[in-house]
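1. I would like to see how this sequence folds:
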Amino acid sequence: MWQKMWRAAGALPGFTPVARRLVNVDRWLGRVTGGRVVALGMAPSLLLTTTGRRSGLPRSNPLQFVRDGDDLIVIASNWGGEKDPAWSWNLRADPAARVTLDGRDIAVTAAETEGADRDRLWKLIVDQWPGYENYKLRAPHRQLRIFRLKRS
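-> Coordinates of the predicted model:
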C-alpha cells in the first residue's frame, strides 16, 4: 500500500523539492542500515558508491533501481534538473563501482545503455516509477542516462 501511495506522490508537482531535501537523510539511512533501507523503504533502492572523478574519493548516492535479469539498472535523472548528476559523470570516468543492496556490498561495472536496450529499460523504469516521465519533461535539453550495473 505504501509503495502505491509513494508512486502516486512522485507524480505530484511539489514532490521533487521535498524529496530532494530528503536525500541526505536517505544516504544516512542507507549507511546505518547497511543498505537494507534506502529511499525511506518506499521503492526498490540501492546505495551506489562511485569514485569521484576529480577528488578520487568515494561518493555514495541512494538511487532507485530496476532489475534486468542479474543486472541492476539506474537512471541519472537528477530529479529532472538541468545537469546530469555527478555520480553519472563519475561512472563515465571510472565504471568500476560498488553497490550496497540488502546489506550486501557488491562490486559492479557500469555501462551506459543505448538504442533499443535503452528504450526497453526506460519502459521498465517508468513502469516502476511513473514520476520519471515528469523528470524527462523537466529536462528536454538532455537525455536521461540509463546505466546497467553488472556484477564484477
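2. contacts and neighbour counts: CA atoms only from here.
-> Will do.
3. Output the longest helix belonging to this protein.
-> Secondary structure of the chain per DSSP state H: the longest helix is helix 115-128.
4. buried set for it?
-> For helix 115-128, the neighbour count (16 or more other C-alpha atoms under 10 Å) marks 118, 121-122, 124-125, 128 as buried.
5. what does stretch 143-152 give?
-> For stretch 143-152, a neighbour-count test (16+ other C-alpha under 10 Å) marks 144-151 as buried.
6. before we move on, what about stretch 47-65?
-> 47-53, 59-65.
7. Put together TSV for those, with distance to residue 102 and secondary structure on each row.
-> Shown next, in TSV, are those (distance: C-alpha to C-alpha, whole Å; DSSP: H, G, I helix; E, B strand; the rest coil):
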residue	distance to residue 102	secondary structure
47	10	strand
48	13	strand
49	15	strand
50	18	strand
51	21	strand
52	24	coil
53	27	coil
59	19	strand
60	16	strand
61	15	strand
62	13	strand
63	13	strand
64	13	strand
65	13	coil
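8. export those to a markdown table and tack on distance to residue 112?
-> Output for those, formatted as a markdown table (distance: C-alpha to C-alpha, whole Å):
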| residue | distance to residue 112 |
| --- | --- |
| 47 | 18 |
| 48 | 15 |
| 49 | 16 |
| 50 | 14 |
| 51 | 16 |
| 52 | 17 |
| 53 | 17 |
| 59 | 19 |
| 60 | 19 |
| 61 | 17 |
| 62 | 18 |
| 63 | 16 |
| 64 | 16 |
| 65 | 14 |
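9. Please provide the structure for the following sequence as well, for comparison with the first:
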Amino acid sequence: MLFGDEHVRKYRETGGEVGHDWQGVSTLLLTTTGRRSGRERTTPLIYRRDGADHVIVASAGGQPGHPAWYHNLSTDPEVTVQVKDDRFPARARTATEEEKARLWPRMAEVWPDYDEYQTKTDRPIPVVILERRD
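-> Modelled structure (predicted):
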C-alpha cells in the first residue's frame, strides 16, 4: 500500500489530480472484493500500461506472503480500476511466465525497488494484468 486510506480518499475526491502521480510514478486504485468479508477493498498501486491493459505487481514490499488484494482477486478476478477520473470494470489475471519475463523489467524500470523486493522473499512476486471490461 502506498499511503493508504488517505491516498484513496484524495484520489477519489479529485479524480486522480491528487494521488495519480506519486513519488515519480503513476498509481491507480484497485477495488477487489474481500474473499472472507465480501466487502469492497480499495488499494492504490503503481501501474504501467501494456497496450490496452494495466499492469501491477503484487510485491507487498518483499514480504513472505502475497498482499491481501492479490488473494482477493485470486478468489474473484472481477475488479474495479480507477485511473485518474476513469473508473471501469476489469478482469485481473496473473501474468504467465512468458508475460512476466517481458513485463517484470518494464515494471522494475518504473519502480526499481521491485528487484530488491524479489531478493527479500522466496515467493515469486506475481505480475498482474488488468484487462478492461467495458
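10. The buried residues of stretch 143-152 of structure 1 in strands, which ones?
-> Among the buried residues of stretch 143-152 of structure 1, DSSP state E puts 145-151 in strands.
11. Please render those residues as CSV that adds distance to residue 35 of structure 1 to the earlier fields.
-> Formatted as CSV, those follow (distance: C-alpha to C-alpha, whole Å):
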residue, distance to residue 35 of structure 1
145, 23
146, 21
147, 20
148, 19
149, 16
150, 18
151, 17
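12. Where do the helices of structure 1 begin and end?
-> Under DSSP H, structure 1 gives helices at 2-10, 15-21, 23-32, 86-93, 115-128, 131-138.
13. nearest to residue 102 of structure 1, of those?
-> Between residue 102 of structure 1 and the helices of structure 1, the tightest spacing by C-alpha to C-alpha is seen for helix 23-32, at 9.7 Å.
14. Let me see the residues that make contact with that closest one.
-> Helix 23-32 of structure 1 has contacts (C-alpha atoms under 8 Å, 6 or more residues apart in numbering) with 35-40, 46-47, 60-62.
15. Please tell me which residues of structure 2 that helix aligns onto.
-> Counting by TM-score structural alignment, helix 23-32 of structure 1 lines up with residues 4-13 of structure 2.
16. now swap in stretch 102-115 of structure 1 and tell me
-> Using TM-score structural alignment, stretch 102-115 of structure 1 corresponds to residues 84-97 of structure 2.
17. Now do the buried residues in that stretch.
-> Buried positions in stretch 84-97 of structure 2, judged by neighbour count with 16+ other C-alpha under 10 Å: 84, 89-95.
18. hmm, back to that, could you identify the pair within the contacts of helix 23-32 of structure 1 that is furthest apart?
-> Across the contacts of helix 23-32 of structure 1, the longest distance by C-alpha to C-alpha is 15.8 Å; it joins 40 and 60.
19. Might you report the residue contacts of the residue most central in space within structure 1?
-> The centroid of structure 1 falls nearest to residue 63 when counting by C-alpha atoms, centre = their mean (3.1 Å). Residues near residue 63 of structure 1 by C-alpha under 8 Å, 6+ apart: 38-39, 45-48, 74.
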